[in-house]
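Enquirer: structure of the sequence below:
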Amino acid sequence: MTDLEAWIKLSLAKGVGEETLKVLVRKFGSPRNVIQADRKRLKAVTSSEIATNIRECVNVDVKKHISLMDSLGVKLIPFTSDDYPERLKCLPYAPPLLYVRGDLKDDNPSIAIIGSRRASHYGKMVAEKFARELARVGLTIVSGLARGIDTHAHKGALKENGRTIAVLGCGIDRVYPSENVYLIDKIITNGACISEFPIGTHPFAGNFPLRNRIISGLSDAILVVEATQRSGTFTTVEWALEQGKEIFAIPGNITEETSKGTNKLIMDGARPVTSVQDIIDALKLDRIITKRELPPLTEDEKEVYEKLGNTATHIDQLSVSLSMPVSKLSGILLSLELKSVVKQLPGRYFMKEQ
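Expert: Got it, this is the predicted structure:
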């Protein structure tokens, strides 16, 4: 039996939770020693029921797990490994196992960008803007691959070819939400996708608050872009406060539900930020924020680009203000989109790419 097989078998044993697994491995020296220990020795460390379950896990076939891991390029990093991130290793509630696709390391500096799944267009834009600018000056962007703010945080980092880490609330062989399947390969290339849950684990609701301790644990600070008053985002904030991390929040419209959570965080002591420079200064990082350089543009493209702002404008309004036919304007806007300097929103609205 290999160590890999032993780790997987032990993690699948009924009743063996994270802390129990760590206690057993520390006591017996390795997962193989735990599984091969007789029931009497196991009972001296854990309950009779768990001791029985551990003895029975010897016969569990994990070949399919390992085959799937090999096909996806998944590495299993136990808490005893030198490859296990020091940022997590120092936490008392660190996960005993990490399933990893990509390159996981102790990123310094790093920041988690999190928020509502039901984010507004404004929230998505801000998440992407901050992620891009922070990635541009060398910060790793950590998030949870969820819909809304998380997704746009990952996208922003990737647009600058920056590092980003996605922490999943399901098995690493699954993509949740499914529409982010295209993002996974890009994240793996530019960072890592990680999960503490065994292969095949479904995205159960209870998994997400648990994984949030890893998001905060891997980060120097937390930026909350949008959140309702009952947002799951607050579990990440609670973990971060327990870990002594800095909390930043984007102030928002007091009439919007997705801003009530962030505004409440600010009232409770989170640091309000309106620019990336605010974060750089607060973290005392020696970084200079530079404006993104534009690619070469034609005269028509320059004219249209300069007319656009950081808020969405409908194509008909642009057509009137530029005295340009919609048919011609559509072609120019498409060219600007392909050059990644303009973004189209639903309903034929356009704005500058942040």
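Enquirer: only C-alpha atoms from now on, for both contacts and neighbour counts.
Expert: Noted.
Enquirer: could you pull out the buried residues of stretch 72-90?
Expert: Buried residues in stretch 72-90, defined by neighbour count with 16 or more other C-alpha atoms under 10 Å: 74-79, 84-85, 87-89.
Enquirer: among the residues you listed, which are in strands?
Expert: 75-78 (DSSP state E).
Enquirer: let's see this one next, to set against the first:
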Amino acid sequence: MTMVSNKTRAESDILEEKLIRIAFHSIPGVGSGRLRQLIAYFGSALKAWQATENGLRKLGTESWVNLLIQQRSQLDPRQIENDLAQKEIKTVIPEEKHYPALLRELADAPPLLYYKGKLEPGEEGIAIVGSRKATPYGRAAAEFLGKELAKQGLVVVSGLARGIDTAAHKGALAGKGKTWAILGSGLDYLYPPENRRLAEQILLEGALLSEFPPGVPPEPQFFPMRNRLISGVAQGVVVVEAALRSGALITVDCALEQGREVFAIPGPIFSGQSKGCHQLLRQGAKLVEDVEDILSELSFAPRDLNTEMIGKDNSKRVNNLDSKRTKNLPEQLEILSFLSDLPLHIDQIVWQSSLTSSQVALLLLELQLAGEIEQLPGQRYVLAHKC
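Expert: All right, here's what the predicted structure looks like:
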């Protein structure tokens, strides 16, 4: 009975501490850094909440201390908790088992995380980041890696941004696995807005996370803070596409400071969106050609799965086209054999094929309508990657 009572008391203490951290976070100017300062100085948020005015002023005479003193007496922590519950927003602190384990080890770990969805103890993640202005090649690579990592039971971590982030999340979902999206705003602000449907799909098995309380809009200065969490919760960071001046490289800097592994995907030498990746490779990042390059470096034993390499197994495409009973199947397969994730101009396709220009144009249109290829500006074509 004593052991049960002690356990119950400890759980109650954690919940009370979390409640007070939530209350502190609702005060303007008291973000994760200020809250860490309060906890470090007083020993806990609860003791800081109970501290005298003179005790609080020992932290300084800044305006945030004055505001804290003023607001503390007016706030009802229970009401703030109820408001979060109505928005279906949950919270977790490092003292709880389902707080991301790797993040807990960091000196600047958020003393309070907000999340929607599911967090389980012991989950291990790999971050996939890159350009918002992703090329078809980059999107295909991110989706492929997201899918294969998810199939290995790893959580795919990214930031819900346009481009590579979106592709990584979609790949993880296609792999029937978990993915976490870490936001640079409160969870009641989904950015970009066109990813609202994607966010809903993520919540079915994964989670949306933020260190910012509800009501905080996405601001440019918040995204570097978000990036340190993307790398912080993960074993390693994979950069799929990044220009030389890219926000993804901020995540890499965070990863290196945190002792995480950094991986990079090589890209076409003509693509400015791959210059940052090539620079990382020159600086010692691990080159990734398939998911096993990541798993072996991090000592994960790969599951026995039939992994599809990009552009190397067109059996699904053949089955899809065959099911449509198309009369031009042999010619369509000939066109597909020339295409990959690198853009190819229609004139190059005509030159390589045994067909006339008009035949190639018709076949390309048929393949587009079948969802097998994508047309890019300038009459260039790539395979439509299928997760």
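Enquirer: give me the TM-score for this pair.
Expert: Remark: TM-score between the superposed chains equals 0.84 [TM-score structural alignment, normalised by the length of structure 1]; 347 aligned residues with a C-alpha RMSD of 3.4 Å.
Enquirer: next, format the buried residues of stretch 72-90 of structure 1 as CSV and append distance to Phe208 of structure 1.
Expert: As requested, the buried residues of stretch 72-90 of structure 1 are exported to CSV (distance: C-alpha to C-alpha, whole Å):
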residue, distance to Phe208 of structure 1
Val74, 21
Lys75, 21
Leu76, 20
Ile77, 20
Pro78, 21
Phe79, 21
Tyr84, 21
Pro85, 20
Arg87, 20
Leu88, 17
Lys89, 20
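Enquirer: how about the strands of the stretch 151-300 of structure 2, start to end?
Expert: Under the criterion DSSP state E, counting those that start in this stretch, the stretch 151-300 of structure 2 contains strands at 155-158, 179-182, 207-210, 234-239, 261-264, 286-287.
Enquirer: of all these, which one comes closest to Pro77 of structure 2?
Expert: For the strands of the stretch 151-300 of structure 2, the distance to Pro77 of structure 2 is smallest for strand 207-210, at 19.6 Å, taking C-alpha to C-alpha.
Enquirer: onto which residues of structure 1 does that closest one map?
Expert: Across structure 1, the stretch matching strand 207-210 of structure 2 (TM-score structural alignment) is residues 192-195.
Enquirer: before we move on, back to that, with respect to Thr235 of structure 1, which of the buried residues of stretch 72-90 of structure 1 is nearest?
Expert: Distance ranking of the buried residues of stretch 72-90 of structure 1 against Thr235 of structure 1, using C-alpha to C-alpha, places Leu88 first at 17.1 Å.
Enquirer: is it true that that closest one touches Ile214?
Expert: Yes. The criterion here is C-alpha atoms under 8 Å, and Leu88 of structure 1 meets it with Ile214 at 7.2 Å.
Enquirer: overlap in contacts of the two?
Expert: Here Leu88 of structure 1 and Ile214 share the contacting residues Ala94, scored by C-alpha atoms under 8 Å, 6 or more residues apart in numbering.
Enquirer: specify the local secondary structure of Ile128 of structure 2.
Expert: Ile128 of structure 2 carries the three-state label strand when classified by DSSP: H, G, I helix; E, B strand; the rest coil.
Enquirer: return the residues in contact with it.
Expert: Contacts of Ile128 of structure 2 (C-alpha under 8 Å, 6+ apart): 142, 146, 156-158, 164-165, 168, 237-240.
Enquirer: let's see it at 6 Å
Expert: Going by C-alpha atoms under 6 Å, 6 or more residues apart in numbering, Ile128 of structure 2 touches 158, 237-238.
Enquirer: neighbour-wise, which one of those leads?
Expert: Neighbour count (other C-alpha atoms under 10 Å) singles out Ser158 as the most crowded of the contacts of Ile128 of structure 2, with 31 neighbours.
Enquirer: what's that one aligned with over in structure 1?
Expert: If you follow Ser158 of structure 2 across to structure 1 using TM-score structural alignment, you land on Ser143.
Enquirer: any idea which residue sits dead centre in structure 2?
Expert: Of all residues in structure 2, the one closest to the mean position by C-alpha atoms, centre = their mean is Ser158, 0.9 Å from it.
Enquirer: quick one: contacts for it?
Expert: Shown in contact with Ser158 of structure 2 (C-alpha under 6 Å, 6+ apart): 127-128, 165, 181.
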